[in-house]
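# Coordinates only, no sequence provided:
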């Protein structure tokens, strides 16, 4: 056990040395540009992507940065306060004489290998500079301490997301969008789901493959959730009954609760309605059959038409929610519903949702 622990510790130190060397190479490369600022290495690696490191490796890196910080503060104190230099040189000289005495005298000291003598002298000097750095650190404000010690994680080009990105992440981490994402994670990884749905005689036995790079994958998944709403709930109950401990896991429980939440269902209904009225008809005009030879420069007038249609729907909500309104009336371009079964399910569930109309119009 002790040998394994020593091996792991040595491995982490080697890993730390490798990371430091990589940062040094990056720093040398960036400083080759005349216009680039000559920042210290410890400052350049402040936004280190620490999720790639083990915790103990990260702690080693943090300790290394703290030592470098105190050394820099000590050296800055010597350079900015000339009055310290004579006293520091005198103290350093006394410390070196102490080293010679501890080695057994001048003769024994000179018998040491040159690199050993140099190493001992540098260790003493670093210790004294480090002590000066500690005194300088105590004189910093809290904001200066935080900036100097900062060591965080970066998940992309920037450490902090833009306001637009933060807003999008916040909206997509809750409500119908989150519930649909959970459904995709569950059903696309369960062969039992396909078997169960096929035995129920449902057409949409395969749940849509959702991806951030696939257009309309969320709306397609929302359509399936509405069309097979009751069947999905029964499937989750079926899964629970088949488990030995008769308990759903956290993701399954979250989806089950979301599909019982009227607010979440209302968001899903809104997504499907907006998709059927605006998105699908519009994309069909741009990418659908017969557009293979269409020049993008010819789409200028087409891009203006949805704006007028959105205004028309916003001022006349009865075009969507009125009684006996044909699908061609609210749909952009006078087209029929892309998925009639999904719209039927949406309006069927919509009768239970008293705020569906204003929430839907908010998208317009």
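Thanks, I have it. Keep in mind it's a predicted model, so treat the numbers as computed, not measured.
# can we go C-alpha only for contacts and neighbour counts from here?
OK.
# The stretch 151-300 of the chain: strands as residue ranges?
Using DSSP state E, counting those that start in this stretch, the stretch 151-300 of the chain contains no strands.
# Could you do the stretch 1-150 of the chain as well?
Under DSSP E, counting those that start in this stretch, the stretch 1-150 of the chain gives no strands.
# Tell me which stretches of it form helices.
Along the stretch 1-150 of the chain, the stretches classed as helices by DSSP state H, counting those that start in this stretch are 2-31, 41-44, 55-80, 84-102, 106-111, 114-138, 142-149.
# who's in contact with the residue lying farthest from the centre of the chain?
Farthest-out residue of the chain from its mean C-alpha position, per CA atoms, centre = their mean: residue 107, at 62.3 Å. With contacts defined as CA atoms under 8 Å, 6 or more residues apart in numbering, residue 107 has no neighbours.
# how close does it get to residue 237?
For residue 107, the distance to residue 237 (CA to CA, to the nearest Å) stands at 86 Å.
# can you check residue 202 too?
Remark: distance between residue 202 and residue 237 (CA to CA) = 18 Å.
# Pull out the buried residues from stretch 135-146.
Buried positions in stretch 135-146, judged by neighbour count with 16 or more other CA atoms under 10 Å: 136, 137.
# Kindly check the end-to-end length of it for me.
Start-to-end, stretch 135-146 (CA to CA) is 17 Å.
# So what touches that stretch?
Taking CA under 8 Å, 6+ apart as the rule, stretch 135-146 contacts 70, 73, 74, 77.
# my guess is the first one meets residue 126, correct?
In this case it means residue 70. No: with contact defined as CA atoms under 8 Å, residue 70 does not reach residue 126; the gap is 9.9 Å.
# another structure for you, compare them:
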């Protein structure tokens, strides 16, 4: 009750009056509803109180990939070896020209401007995938080399039909960076050749800064190592996982029934970390390497990865770091399926009553094929 009666009420602003009205109605509803609610039996209480939260499976995989990449990038320093080359933008390249020269002393002192440029620059497999997407499949049709990419790859590979467009990393499409890594590794000689074609087809033979960065990464062993790790994770975990949550026939899948799947993802990653020979041994088989035991989603990509492994001395450590970071993220982003948690203790009937799709596609828009 408001002290002061109508005069005090009329002295309140419209917003304050509305706030008090809402609070009063909430109290009335609570009081009127308490008695019939208390009269219900326990099973009805549980059904009415049931409120289940579940996270989109596409985002779970996306975040696991991000977690894997973060750990992978940190691993180079732990190994005490030089990581991927720095990929500076056009402005920062001018500031860091000396730093980018391998002959420049490593103990040289950076100026404040150089330090800011260095900290703003990125590197690695994910950045390389993004650069390639910006060049070969730019979201702006007037930029990049999208048509030339399709024509060149079709001719270089001797295909009877046009080669597929480059994975859509420029629009941050789900899974596109892993797909881009697989594409670049699979056709590495052709992409190296294409960068030369781009350079020498210009009236004044040269490469733009972004084109030069991509050319350099395709000839940089640490960057190729990260691309290989990304492709391996994509084939071993991501593709099999997405087949279960978004593949054909999963339209009626209830997210609340996917606890065993998420436990198996974590168990399989741990199994690979405990026994790296599943991926790097002398007899690697998809039956034991992939999450679901089914054939590689892209056998050409895995063949190219395995052929490249001897040239990548740190690929095992870098790949395991990726899996380690992904595992940590999977544990965090699948917490709703924890043993003894709400979903785990729901009955089959309750899970059906609280049915939810495995992905958030309806709210996200078209995500594209997995």
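Structure received. No experiment lies behind these values; they were computed from the predicted model shown.
# TM-score for this pair?
Overlay of the two chains. TM-score (TM-score structural alignment, normalised by the length of the first structure): 0.52; 203 aligned residues with a CA RMSD of 2.7 Å.
# Now render the helices of the stretch 1-150 of the first structure as CSV, adding distance to residue 345 of the first structure.
Below are the helices of the stretch 1-150 of the first structure laid out as CSV (distance: least, CA to CA, whole Å):
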stretch, distance to residue 345 of the first structure
helix 2-31, 56
helix 41-44, 55
helix 55-80, 50
helix 84-102, 81
helix 106-111, 90
helix 114-138, 66
helix 142-149, 55
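# So which of the ones you listed is nearest residue 271 of the first structure?
Closest approach to residue 271 of the first structure among these (CA to CA): helix 55-80, 41.8 Å.
# Please pull up the equivalent of residue 282 of the second structure in the first structure.
If you follow residue 282 of the second structure across to the first structure using TM-score structural alignment, you land on residue 323.
# Quick check: the aligned residue for residue 190 of the second structure in the first structure?
Checking TM-score structural alignment: residue 190 of the second structure goes with residue 231.
# Just give the closest residue to that match, not the sequence neighbours.
Among residues not flanking residue 231 of the first structure along the chain, residue 197 sits closest, at 7.7 Å (CA to CA, 6 or more residues apart in numbering).
# Give me the distance between the residue mapped onto the one you found from the second structure and residue 264 of the second structure.
By TM-score structural alignment, residue 197 of the first structure lines up with residue 153 in the second structure. Distance, residue 153 of the second structure to residue 264 of the second structure, using CA to CA: 38 Å.
# Would you mind telling me which of those two has more residues around it?
It is residue 153, of residue 153 of the second structure and residue 264, that has more neighbours when counted by other CA atoms under 10 Å, with 19 against 15.
# looking at it, that one is touching residue 190, isn't it?
Yes: counting by CA under 8 Å, residue 190 is a contact partner of residue 153 of the second structure at 7.2 Å.
# quick one on the thing from earlier: residue 319 of the first structure: which of the helices of the stretch 1-150 of the first structure is closest?
For the helices of the stretch 1-150 of the first structure, proximity to residue 319 of the first structure was assessed by CA to CA; helix 142-149 is nearest, at 57.2 Å.
# That closest one aligns to what range in the second structure?
Per TM-score structural alignment, helix 142-149 of the first structure has no counterpart in the second structure.
# Which residue of the first structure sits opposite residue 129 of the second structure in the alignment?
By TM-score structural alignment, residue 129 of the second structure lines up with residue 180.
# what stretch of the first structure does stretch 240-251 of the second structure fall on?
Residue correspondence for stretch 240-251 of the second structure in the first structure, counting by TM-score structural alignment: residues 281-292.
# Next, count neighbours for residue 32 of the first structure.
11.
# what does residue 24 of the second structure give?
Neighbour tally, residue 24 of the second structure, other CA under 10 Å: 13.
# element containing it?
Under the criterion of DSSP states H and E, residue 24 of the second structure resides in helix 14-38.
# which is the next helix or strand following that helix?
As assigned by DSSP H and E, the chain's next helix or strand after helix 14-38 of the second structure is helix 42-49.
# any idea of the angle that following helix forms with helix 14-38?
160 degrees (axes from the mean of the first three to the mean of the last three CA atoms, to 10 degrees).
# In terms of secondary structure, what does helix 42-49 of the second structure contact?
With contacts taken as 3 or more CA pairs under 8 Å, 6 or more residues apart in numbering; DSSP states H and E, helix 42-49 of the second structure sits against no other helix or strand.
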